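Peer 1: Return a 3D structure for these sequence lines:
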Amino acid sequence: MNGEREQTVSEAGRHTQGTAAWAATPDGRRLYTMELPGPSTAGEKDVPTVVFEAGAAATRSTWAPVQVGVSGFARAVVYDRSGLGRSAPDPAGRTLDRMADDLNAVLDHAGPGPFVLVGHSAGGPIVRLAASRRPERIAGLVLVDPTDEAADVLFRKTFRRAERVWLAVGGAAARLGLFKRAFRWLLAMAPAEDVREDLAREAFTPGVLRTQREQARTFLDELEVWRETPPALGDIPVTVISGTRTGDGMPKAVRAAANASHAHRAAQSPRGRHVLAEESGHYVPLTEPDVVVDAVNALVTPGR
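Peer 2: Now for the predicted structure:
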């Protein structure tokens, strides 16, 4: 990666998620990135770089188990969206449109491509929109239990009401210092102490909930428009991974609707695949990282 670099060092001398740097956006903001270079062959021409987009309130750290696995065969880059982790808030707001532009700024920084983009949950629509804007440099998408406009349940009043309640309760919990306690299982699943430290410091603050609230302000309205005019992906290969278990805020009916939408999304690609993560609910990158790693590997090294 080019530009200003900042080394983040663990006790072992190197952070589990690699070398840190800042990616500049066209309007002058800086987005915090971390890179694992992968094997020497990952620097060869036409070997895709893998870039990860986290879920709605998630930082780069939630990708650590998958990023480490992917670095065995490819260069692997994570980053924090504006208002999350170490990236400052965006004063202009958090529309899908703007978040996709930020992801493309990260890709510009990471240099010419090709890229495989991996998006979890709300990160799924972001990578789809970013890919549709520069499809010539995208070698494939992996959508991990993504939010998808084909799921009617997202646009019902009950879903939106539940989202508002969660944002209010979560914001209060973060202010009282209770948010970390509710998600202590997330810390337990981190692959190394330096990642746990980053999560503990960055992932449970009131600012995280403020950013999630700002994203939610327009997210579903923008996504609903895609039901008629989705981003055009052409022949980009798309793999969609579904959790199969309920829980994580997804009761049986919501899980069924989500997985049906995932099957639909995979079918829209001429080279689409729908993969089931049999041991997971919504947090597949943490509970079954190898499923995601295998899906990425199939796109980075087709025919393996």
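
Peer 1: When you work out contacts or count neighbours from here on, use the C-alpha atoms and nothing else.
Peer 2: Noted.

Peer 1: Buried ones in whichever strand or helix holds R201, by neighbour count?
Peer 2: R201 is part of helix 193-202 when elements are defined by DSSP states H and E. Neighbour counts over helix 193-202 (16 or more other C-alpha atoms under 10 Å) mark D194, V195, R196, D198, L199, A200, E202 as buried.

Peer 1: The fifth one touches W185, doesn't it?
Peer 2: What that stands for is L199. No: judged on C-alpha atoms under 8 Å, L199 makes no contact with W185 at a distance of 11.4 Å.

Peer 1: follow-up on the earlier one: show me what the helix holding R201 is packed up against.
Peer 2: On a contact count with 3 or more C-alpha pairs under 8 Å, 6 or more residues apart in numbering; DSSP states H and E, helix 193-202 meets helix 184-188.

Peer 1: switch to 10 Å and redo it
Peer 2: Applying 3 or more C-alpha pairs under 10 Å, 6 or more residues apart in numbering; DSSP states H and E, we find helix 193-202 packed against helix 179-182, helix 184-188.

Peer 1: now what about the first one, what contacts it?
Peer 2: The set of residues that contact helix 179-182 without belonging to it, under C-alpha atoms under 10 Å, 6 or more residues apart in numbering, is 169-174, 186-187, 199-201, 203-206, 209.

Peer 1: Mind giving me the packing neighbours of the host helix or strand of V292?
Peer 2: For V292, the element it lies in under DSSP H and E is helix 289-300. The contact analysis (3+ C-alpha pairs under 10 Å, 6+ apart) places helix 289-300 against strand 49-53, helix 64-70, strand 115-120, strand 138-144, strand 238-243, strand 272-277, helix 284-287.

Peer 1: how far does the shortest one sit from the chain's center?
Peer 2: Its chain's C-alpha centre and that of helix 284-287 lie 12 Å apart, by C-alpha atoms, centre = their mean, to the nearest Å.

Peer 1: K252: which of the helices and strands packed on helix 289-300 is closest?
Peer 2: When the helices and strands packed on helix 289-300 are compared by C-alpha to C-alpha, strand 238-243 sits nearest K252, at 11.8 Å.

Peer 1: Kindly calculate the angle that that closest one makes with strand 138-144.
Peer 2: Put simply, strand 238-243 runs at 10 degrees to strand 138-144, going by axes from the mean of the first three to the mean of the last three C-alpha atoms, to 10 degrees.

Peer 1: Counting by contacts, list what strand 238-243 packs against.
Peer 2: Counting contacts by 3+ C-alpha pairs under 10 Å, 6+ apart, strand 238-243 packs against strand 115-120, strand 138-144, helix 252-267, strand 272-277, helix 284-287, helix 289-300.

Peer 1: Please give the structure of this sequence too, so both can be compared:
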Amino acid sequence: MAELVDVGGYRLAISVSGADSPPVVCVSGLTGDAGEWSGVRAALRSQAMFIAYGRPALGGSDPLPATLAAVPRPASWAAEQLHVLLARAGVPAPRVLVGHSIGGLIVEAHLARRPGDVAGVVLNDPTDPRANFEIGKPVPICADANDGGIRFCFGSCRDERDEYPTPPTMPAVVVSAAVDSWQRTADAAVIAPCTLAEADELWQGYQRDWTARPRALHVSADHAGHCVHEDAPTLVAFVIGGVVRAVREGRMFGSTSRPWNRLAAALRRPGEGRPRRSARPTGAPIGKLPRFAITGRTPVTAAVDCRTD
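Peer 2: So this is what the prediction gives:
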């Protein structure tokens, strides 16, 4: 049951279940709300406190006052809103932050401003602000909701990222859509003059950049589209569980091969997503290297068949 929490003249709907630490906080992509994380929550074996919420005018949350809704905002504005919500809802820090799409930008902004509040991150096909200017016609502003939602300014999102400090080392994983997801799902006319193949190449470059920023592990969810957490909830739940375990045990996820091997073993079990062909340094061809490989905290990609979800 969602609770409405006042964050400064309007209320946001927040859903909280479980009680163990560290809390897992899910941040949705554009127009998303708490309901889209239900599959991940059901598949998550950990009893960690699990939090999902709706930004203004989404998922039962109040719309923004007109004066606030009229101003385009960077991701950091939504990150500050999230900080107030979690504090007033009594969600203890540090937390594992899980972001999808533009939620990845909000997670990154929160981490840049309050690194002590973040214990680990899981980014699901995170959006790079450059995509709004490089794939298809420029779309500098996107609205979360028609009336009373946040209007995100992607130029401001791009500019503030350039000012962020290097993230602290912590358990971090990027879970990306299939390498050819644009060619599988997108409408070529919508992104013209960019081709679908060019869009895929650009997007995978963005994902590699996201992986490099926090020196994360990189999982490519084969057969999953942009909404990885909905297309492959079991896979995302296992990745979150791996980060939660790493935080509890006080070790760095990826500092040795053992944490990665634990995750790989879990993914090999029937019904929980199976490794497709390889795990390889980001950018290497699928199927050219041994099934699972990791070198220190070098970004590593695992191609995972998620059709069992």
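
Peer 1: Superposed, how do the two chains score by TM?
Peer 2: After superposition, the two chains reach a TM-score (TM-score structural alignment, normalised by the length of structure 1) of 0.68; 231 aligned residues with a C-alpha RMSD of 2.6 Å.

Peer 1: hmm, back to that, now distance to A74 of structure 1 and mean neighbour count too, for the helices and strands packed on strand 238-243 of structure 1, in TSV please.
Peer 2: Output for these, formatted as TSV (distance: least, C-alpha to C-alpha, whole Å; neighbours: other C-alpha atoms under 10 Å):
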stretch	distance to A74 of structure 1	mean neighbour count
strand 115-120	10	28
strand 138-144	13	27
helix 252-267	24	19
strand 272-277	21	20
helix 284-287	17	20
helix 289-300	7	20
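
Peer 1: I'd like to know which of the ones you listed is closest to E214 of structure 1.
Peer 2: Proximity to E214 of structure 1 (C-alpha to C-alpha) singles out strand 115-120 among these, at 18.5 Å.

Peer 1: Name the nearest residue to I102 of structure 2, ignoring sequence neighbours.
Peer 2: Sequence neighbours aside, G29 is the residue nearest to I102 of structure 2 in space, at 4.9 Å (criterion: C-alpha to C-alpha, 6 or more residues apart in numbering).

Peer 1: Distance check, that neighbour against A52 of structure 2.
Peer 2: 12 Å (C-alpha to C-alpha, to the nearest Å).

Peer 1: Which residues are in contact with each of these two?
Peer 2: By C-alpha under 10 Å, 6+ apart, the residues touching both G29 of structure 2 and A52 are E36.

Peer 1: Show me which pair in the buried residues of helix 193-202 of structure 1 is furthest apart.
Peer 2: The widest separation within the buried residues of helix 193-202 of structure 1 (C-alpha to C-alpha) is 12.2 Å, between D194 and E202.

Peer 1: so what sits against both of those two?
Peer 2: S61.

Peer 1: Please compute how far stretch 96-109 of structure 2 lies from its chain's middle.
Peer 2: Remark: stretch 96-109 of structure 2 is offset 5 Å from the chain centroid, using C-alpha atoms, centre = their mean.

Peer 1: What is the corresponding segment of structure 1 for that stretch?
Peer 2: Using TM-score structural alignment, stretch 96-109 of structure 2 corresponds to residues 116-129 of structure 1.

Peer 1: what packs against the helix or strand hosting E160 of structure 2?
Peer 2: Element membership of E160 of structure 2, judged by DSSP H and E, is helix 154-161. Here helix 154-161 of structure 2 touches helix 75-88, helix 102-113, helix 131-134, strand 141-143, going by 3+ C-alpha pairs under 10 Å, 6+ apart.

Peer 1: do you know which of these lies nearest A232 of structure 2?
Peer 2: helix 102-113 (17.4 Å).

Peer 1: buried residues in that closest one?
Peer 2: For helix 102-113 of structure 2, the neighbour count (16+ other C-alpha under 10 Å) marks I102, G103, G104, L105, I106, V107, E108, A109, H110, L111, A112 as buried.

Peer 1: and the second one, what does it touch?
Peer 2: So that's G103 of structure 2. Counted by C-alpha under 10 Å, 6+ apart, G103 of structure 2 has contacts 26-30, 32, 75, 78-79, 97, 109, 123-127.

Peer 1: Which of these sits closest to Q183 of structure 2?
Peer 2: Looking across these and measuring by C-alpha to C-alpha, the closest to Q183 of structure 2 is D125, at 15.7 Å.

Peer 1: Tell me which residue of structure 1 matches up with that closest one.
Peer 2: In structure 1, D125 of structure 2 lands on D145 (TM-score structural alignment).

Peer 1: Is it correct that L68 of structure 2 is in contact with W77?
Peer 2: No: using C-alpha atoms under 10 Å, L68 of structure 2 is not in contact with W77; the gap is 11.0 Å.

Peer 1: Those two: which is more packed in?
Peer 2: Taking neighbours as other C-alpha atoms under 10 Å, L68 of structure 2 and W77 compare with W77 leading, 17 against 14.

Peer 1: Counterpart of the more buried one over in structure 1?
Peer 2: In structure 1, W77 of structure 2 lands on R98 (TM-score structural alignment).

Peer 1: which ones are touching its match?
Peer 2: D90, A92, N104, I126, A130.

Peer 1: Is the fourth one in contact with D97, as I believe?
Peer 2: In this case it means I126 of structure 1. Yes: I126 of structure 1 lies in contact with D97 (C-alpha under 10 Å); the separation is 8.1 Å.

Peer 1: OK, contacts around the spatially closest residue to P126 of structure 2 that is not a sequence neighbour?
Peer 2: Sequence neighbours aside, S101 is the residue nearest to P126 of structure 2 in space, at 4.0 Å (criterion: C-alpha to C-alpha, 6+ apart). S101 of structure 2 makes contact with 27-30, 32, 123-128, 176, 226-228, according to C-alpha under 10 Å, 6+ apart.

Peer 1: out of those, who's nearest R88 of structure 2?
Peer 2: Among the contacts of S101 of structure 2, and counting by C-alpha to C-alpha, the member closest to R88 of structure 2 is V27, at 16.9 Å.

Peer 1: Tell me which residue of structure 1 matches up with the closest one.
Peer 2: Under the alignment (TM-score structural alignment), V27 of structure 2 maps onto E53.
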